[in-house]
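Trainee: dropping the sequence and predicted coords here.
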Amino acid sequence: MLKSFVRPFDLENGPLIRVGFIKNEVLLIDMHHVICDGTSFLIIKEEINKYYNEGTIESVDIQFSDYALNLEEKKKNGYFENQIEFYKKMFADEEYETLNIPNKNDMNNEDNENENGNENENKSENCNYLKEIDEITSNNIDKYIQEKGILKAAFFLSIYGFVLSKYSGQNIIYTSITNVNRINYHTQRMIGMFVSTLPILLKFDKEDETMLDIIKENMNLLIDVYNNQDISFSELSKSLKLENVNNGFVYQPNKSMKELMSNTSIFDEDIYNSEIEDINNSLMEENGISKFDISFNLVENDENYSVSVEYNSGLYDKLLIERLVDSYIEVLRNIDYFETSIKEIEYIPEEERNKILNEFNSNKYEYNHDKVYHEEFSRVAKSNPQNVAIVFNGKEITYEKLDQMSNSLGHYLRNNGIGRGDVVPIVSERSYLFIVAFLAVMKSGAAYLPIDPEFPKERIQCMIEETNAKLMLKCISNPEIRERIKFEKVKEYSLMEHNYENDIHEINNINRSDDICYLLFTSGTTGKPKGTLIRHDNLINYCIYGQTVNHKDVYDDQFNTVLAFSKFTFDMSVGEIHYPLLRGKKIILCDDDEFNNPESIGELISKYNIHYLISVPSRFENYLNNEKFSQSFKNIRFLLIGGEKCNTKILNTIRKYSD
């Protein structure tokens, strides 16, 4: 009976509602959601109940058809142009992206390809996760909202955006809000489809801003959105060419329809508790699949609040959704910090935080923060004077020689006014002299800044001006490039022309462990390059203590040679050069012809029996297509990878060629 009653509607011919009975005892109503939202269905139930009990029903002055004609007339008169203009201003000049939180595709992207090279799409299936917010937290929320005079919708929406910004790493959250859209008196009791979904941008790009400030900003934004909610999302998307939105937020206030019903209701009591389901139905496509990958519902109950999340299980794991909700509730519990900067607000639940800090990272090691890198290097050099530190184009430099050469250059820098607090740019091609130079700069008391000679002159100038450099060290054999990189007001000194036999005696240290030892600049692809300052204690921690577990070196002296084939301006070069030098290891330094040639690198690995490599996963994956490199790969004992995601396909490729 029910199967024959509930069946697809004919949208072209209608009607889009059918009514039936079972033995005059059960009333059946089936309506397409295009003509009826959740509130409308509750109104229908109320009126049926009233007619059944009282025999009368109130007439409505204005029907939905009148409402539709009114909207059409407004559209013809340009009413929607102002609303489009409002959203145009919201999205103007904003670099927003679709929400990107960790999902199954990210974790196993390449594994989705089958043997024929076709991609297997994750099946979309709606799942729901529901969690209650405890009564104490709920009462604190109500008290705070009342004291600050803010809208509940803006309060809960702001927390939602904040948590998503943490999980996605995006400062601007592109989301949508679903609204019942019944602010007009005549539409409050009207039957029809009024629920609207509208786009909104939530900004969390100012770390010093307080959560309360953000809530107030979003409250004003939300009021403006409510005043411009007549235009549909599809029309906005076409007009403004908006990106697809993959998530939505719904706030459902505690407006129980029980208050509207008589005490002699003909409906089962639990039928009135279907408001969540009714609103979610308005967010469904024809095939029953949610329009959004994540639909986040904040529901106000009589005694507390609850969170209901409808999500695409083909894209997101239940564990991620649970953590998302737990983080949301954790932020709510930190409501006392809403008037401090948002960077102070904790979003990781205490149990999870304890795992991260104390269980996963139970490798605490107390040490004195009184070391500087160049002093530690000199100590290693004195203990291993005849050990080879660097091999470059067949030339071997011992630890003793490297220490003496850097002493010589360090004295020159110190004698020319370079000292603590200065920054010395090193513009160098791939050469062992770069290593001599950065050690010398540290010994002089200054910090060094690696600069690639291939950088545009404007970018180099920007970095030099940013650091107020007085002197620049250069190691460039190409006369054309050497001549191009010249700047007024900055003295330059050639590393290739310095006499490294002079002043080789030890130079006294003037630094503390909290002094800056080097700087790295960002690529500047999104604007002006920004410098990152690294202190001596940061570098010491990485090189001496960061590679240990329970006070024991993770490598246990099982490697002696390291290949240095990263750009000096790339932070992975620190793992190839600075770390091995404090371990007394041998560095095989690639020149400019070798460093990006997998065949040449393969020859070096085999020739020098290299045990240790560090790079990004994609580089290894590409190089393993070269026969000579893949054959040499069996020599590698330790492989450090980072800088980008590493999926199982790359790991399997690496495992295939490793011993």
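Mentor: Nice, I can see it.

Trainee: C-alpha only now, for contacts and for neighbours.
Mentor: Fine.

Trainee: distance check, Leu2 against Phe21.
Mentor: Using C-alpha to C-alpha, to the nearest Å, Leu2 is found at 10 Å from Phe21.

Trainee: let me fix that: Tyr144
Mentor: 49 Å.

Trainee: need the strands for the stretch 151-300 of the chain, in chain order.
Mentor: Taking DSSP state E, counting those that start in this stretch as the test, the strands found in the stretch 151-300 of the chain are 172-179, 196-203, 247-252, 294-300.

Trainee: distance to Asn363 and mean neighbour count for the ones you listed - can I get that in a markdown table?
Mentor: Output for the strands of the stretch 151-300 of the chain, formatted as a markdown table (distance: least, C-alpha to C-alpha, whole Å; neighbours: other C-alpha atoms under 10 Å):
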| stretch | distance to Asn363 | mean neighbour count |
| --- | --- | --- |
| strand 172-179 | 36 | 22 |
| strand 196-203 | 37 | 21 |
| strand 247-252 | 39 | 22 |
| strand 294-300 | 37 | 22 |
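
Trainee: hang on, Val307 packs against Ser327?
Mentor: No: if you go by C-alpha atoms under 8 Å, Val307 and Ser327 don't touch, sitting 11.8 Å apart.

Trainee: ok, those two, which is more surrounded?
Mentor: Between Val307 and Ser327, counted using other C-alpha atoms under 10 Å, the more crowded position is Ser327 (25 against 19).

Trainee: can you classify that one by secondary structure?
Mentor: The assignment at Ser327 comes out as helix when based on DSSP: H, G, I helix; E, B strand; the rest coil.

Trainee: contacting residues around the closest residue to it other than its chain neighbours?
Mentor: In space, and not counting its chain neighbours, Ser327 is closest to Tyr347: 5.0 Å by C-alpha to C-alpha, 6 or more residues apart in numbering. Listed by C-alpha atoms under 8 Å, 6 or more residues apart in numbering, the contact partners of Tyr347 are Val163, Ser327, Tyr328, Glu330, Val331.

Trainee: give me the neighbour count for the first one.
Mentor: What it means is Val163. With other C-alpha under 10 Å as criterion, Val163 counts 22.

Trainee: dropping in the other structure now:
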Amino acid sequence: AYIRGVPASLPDIPIQYADFASWQRQWLQGDGLAEQLAYWQRQLAHAPALLSLPTDQPRPPQMSHRGASMSFTIPKQLSQRLQNLSQQAEATLFMTLLAAFKVLLYRYTGQTDLLIGTPTAGRPQQRFEETIGYFINMVVIRSQVEATTPFLDYLKQLQLIVVDALDHSAYPFPRLVAELELKPDPALSPLFQVAFAFQNFVGAKALQALADPGQEGLPFELLDEFHQAGEFDLMLEIFETEEDYRLQLKYNPDLFDPSTIERMLGHYTQLMTEIVAAPGKATSGYDLLPAVERDRLLVEWNDTQAEYPQDQCIHHLFEAQVEHTPEAIAVVFGHQQLTYRELNCQVNQLAHHLRSLGVGPDILVGICVERSLEMVIGLLAILKAGGAYVPLDPTYPAERLAFMMDDAQASLLLTQSWLEADLPLASKPIQRIDLDTIGAQLADQPHTNPVHPTEAHHLAYVIYTSGSTGRPKGVMIEHRQVLNTLWALQRRYPMTANDGYLLKTNYGFDVSVCELFGWFMGGGRLAILELGGEKDPVRILEALSEQQISHVNFVPSMLSVFLETVSTEALAAVNSLKYVMVAGEAFPNRLAQIGQQKLPAEVKLENIYGPTETAIYATWYAIEPGDDRRSQIPIGRPLDNVQAYIMGTEGSLQPIGVPGELYIAGGGVARGYLNQPELTRAKFNKNPFGSGRVYKTGDLARWLPEGNIEFLGRVDHQVKIRGFRIELGEIEAHLSQNP
């Protein structure tokens, strides 16, 4: 009318916004207010304060209200099938799409109690329909998404909840927040952090005629995409037009990367496709992964196949190195040292003696010694005799040692004379051999390598870890599993004839296996740190320098003490150091940055991860300068011949960025737990994505977009102290026996 210069024909609006405000004030003082408040107090009692969506960045201490958005149009065929499903379920499309969105959030977070906000028109009476003003009021939709509930059943439940909520939507949301006396948190929006809205744009197309460029007067343009400040972590808006349905996912860029939002839209679309195909399936049973993402998780990031000596035993590689460099220094302890030939001769004599005592394939032999030449000789002799060693730490409580000896039913115990008096008695007699005094008895034994039928599938060792029932668990590891890990480490952190490995790890902790046997993979030497030296940063530094060490392992807690104690100049003087490998605990980024600053630039600092049940290590991650985005260093990618899967509680693959339990498959997976077949069946399962078995780690993790794995914690009550696994259940079991 303005353009054409004619009077406007719009009718007068009899009710103004001020009239609505006056009505609302009166209503808030009436009886309806109390009834609505009582409803919301019941509905929101004991509600979770936070929907724990997996984010790309830590949540800032205060909301910035920054916003960004990403759009996607639902394919027409899918739109039609969604409408058909809604009609069959006697639900609106809004209800169906909201239900699907809630299922997506459940699958992303694992939380079943979900609160989502949705805007309502906020016009409680017909007479306010034409009034101009801001009426919108947010309503909280709280519902429970259970894993086993069929989607159609959940949709019906949600319909009742939404209708009930809309019947009580007149209560102003800001006042509700005040009445509930919620503790204010500047980092969060109150009650809900995710919103959902269904916007009807049908009829908007007719306005396009007024935007004809040929029109004179006031030209304008219809914007089909817009951005605004963000009040929530996420807000999904569905725009309905004559032609299609468009999704617009608004997000907080302080928390999420655009690539994450793009994947989320893809997962929502995939979920809707799955739902219309099988609406009666349980909410946990739908596949969220598009084909490209599934291929990335199963194939691209798990393409780790590599050659290794899978038909050999650990000692075979030692014997081969003896043949290659017999006069090279093999092992050093204080002022003592042995060449490869000398070490092999002593090992062989003890191995022949052990063979004469009945040691052979899968026969367990206990060894309780301090770090020394005798330790290395004893361990290699057990392997060369065909047996498997069971490390018994002399510092362990007598009760724990007694249990391990009884459980292992070891045929022999190798020890040292000064430790014998403190060793507990096993339930049945066990023959003991004192390694420091047996030399004379071995004089007549051959120096040649023993010949026996031990093969790669036989046991190499059984290491006990903490058990949740109060009983330690003996993890059975075979030769081929150890060699898969050692060969992978040799490829990534090559040991040469000029290199040295520092043995400072307790041999009851499986990281010690790399130190005990990794040195001869490339003809290097082993330097043994005396007992107690592993706790002394100055002594460690001296050993690194004196023994020209190239490879050293740390748990993060000890690395922190080491870096705090030694100077940058002192570290720079250790010109032999090549690799600092960190394992056994979560690796704080702050500590990694200190390491990057203090260690010489040529030294590689790496985070390595792996449970005892996967033969020492399963993943690795190279720390680079400036790698400081996350609070914890990722655990990286799978080792050679290892596959990693992150699965939800229902056993399906979790999408990229979504937490789940980490499962490990491939060449390092252990045989199982000694004398615990039920636990073995529970933790070692058939690989659903390939051959062999997978180990259920109990570790919570997620894939990062670049293909690394981030460790997030435990799904149970296990903790790690200085690299040792501690089951709190074991502590509770012992405490309950001593009230």
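Mentor: Received it, and whenever you're ready, just let me know what you need. All of these numbers come straight from a predicted model, not from anything done at the bench.

Trainee: compare Tyr144 and Phe21 of the first structure (neighbour count), which wins?
Mentor: A count of neighbours by other C-alpha under 10 Å puts Tyr144 above the other of Tyr144 of the first structure and Phe21, at 16 against 11.

Trainee: in space, what's closest to Lys318 of the first structure - neighbours in sequence excluded?
Mentor: Tyr129 (8.0 Å).

Trainee: which position in the second structure pairs with that neighbour?
Mentor: Using TM-score structural alignment, the equivalent of Tyr129 of the first structure in the second structure is Met70.

Trainee: helix or strand next in line after the helix or strand that contains its match, which one?
Mentor: Per DSSP states H and E, Met70 of the second structure falls inside strand 68-73. Reading on from strand 68-73 of the second structure to the C-terminus, the next helix or strand found by DSSP H and E is helix 76-88.

Trainee: other SSEs contacting that following helix?
Mentor: helix 93-109, helix 258-277 (3 or more C-alpha pairs under 8 Å, 6 or more residues apart in numbering; DSSP states H and E).

Trainee: distance from it to the middle of the chain?
Mentor: 37 Å (C-alpha atoms, centre = their mean, to the nearest Å).

Trainee: then stretch 516-528 of the second structure?
Mentor: Centre-to-centre, stretch 516-528 of the second structure and its host chain are 32 Å apart (C-alpha atoms, centre = their mean).

Trainee: quick one: end-to-end length of that stretch, please.
Mentor: With C-alpha to C-alpha, one end of stretch 516-528 of the second structure sits 9 Å from the other.

Trainee: whereabouts in the first structure does that stretch align?
Mentor: Taking TM-score structural alignment, stretch 516-528 of the second structure hits residues 577-589 over in the first structure.

Trainee: what's the answer for stretch 643-658 of the second structure, then?
Mentor: The aligned range for stretch 643-658 of the second structure is empty, by TM-score structural alignment.

Trainee: could you find the counterpart of Ala564 of the first structure in the second structure?
Mentor: Per TM-score structural alignment, Ala564 of the first structure is aligned with Leu503.

Trainee: who's the closest spatial neighbour of its match, skipping the chain neighbours?
Mentor: Nearest non-adjacent residue to Leu503 of the second structure, counting by C-alpha to C-alpha, 6+ apart: Ile528, 4.8 Å away.

Trainee: then Ile345 of the first structure?
Mentor: Tyr337 (6.2 Å).

Trainee: same check, this time on Leu662 of the second structure
Mentor: Per C-alpha to C-alpha, 6+ apart, closest to Leu662 of the second structure is Ile646, 4.6 Å.

Trainee: also Phe438 of the first structure?
Mentor: Tyr448 (6.1 Å).

Trainee: separation between the one you found and Gly421 of the first structure?
Mentor: Applying C-alpha to C-alpha, the value for Tyr448 of the first structure to Gly421 of the first structure is 11 Å.

Trainee: and the two? which has more neighbours close in?
Mentor: A count of neighbours by other C-alpha under 10 Å puts Tyr448 above the other of Tyr448 of the first structure and Gly421, at 25 against 13.

Trainee: who are the contact partners of the more buried one?
Mentor: Tyr448 of the first structure neighbours (C-alpha under 8 Å, 6+ apart): Val423, Val424, Pro425, Ile426, Phe438, Val441, Met442, Cys517, Tyr518, Leu519.

Trainee: what do you get for Asn252 of the second structure?
Mentor: So Asn252 of the second structure contacts His65, Arg66, Gly67, Ala68, Gly230, Phe232, Asp233, Leu234 (C-alpha under 8 Å, 6+ apart).

Trainee: rerun at 7 Å
Mentor: Arg66, Gly67, Ala68, Gly230, Phe232, Asp233, Leu234 (C-alpha atoms under 7 Å, 6 or more residues apart in numbering).

Trainee: could you see which of those carry over to the first structure?
Mentor: Retained in the first structure (both residues aligned by TM-score structural alignment, their matches' C-alpha atoms under 7 Å) from the contacts of Asn252 of the second structure: Arg66, Gly67, Ala68, Asp233.

Trainee: so the second one makes contact with Pro253?
Mentor: Same thing as Gly67 of the second structure. Yes: if you go by C-alpha atoms under 7 Å, Gly67 of the second structure and Pro253 touch, sitting 6.3 Å apart.
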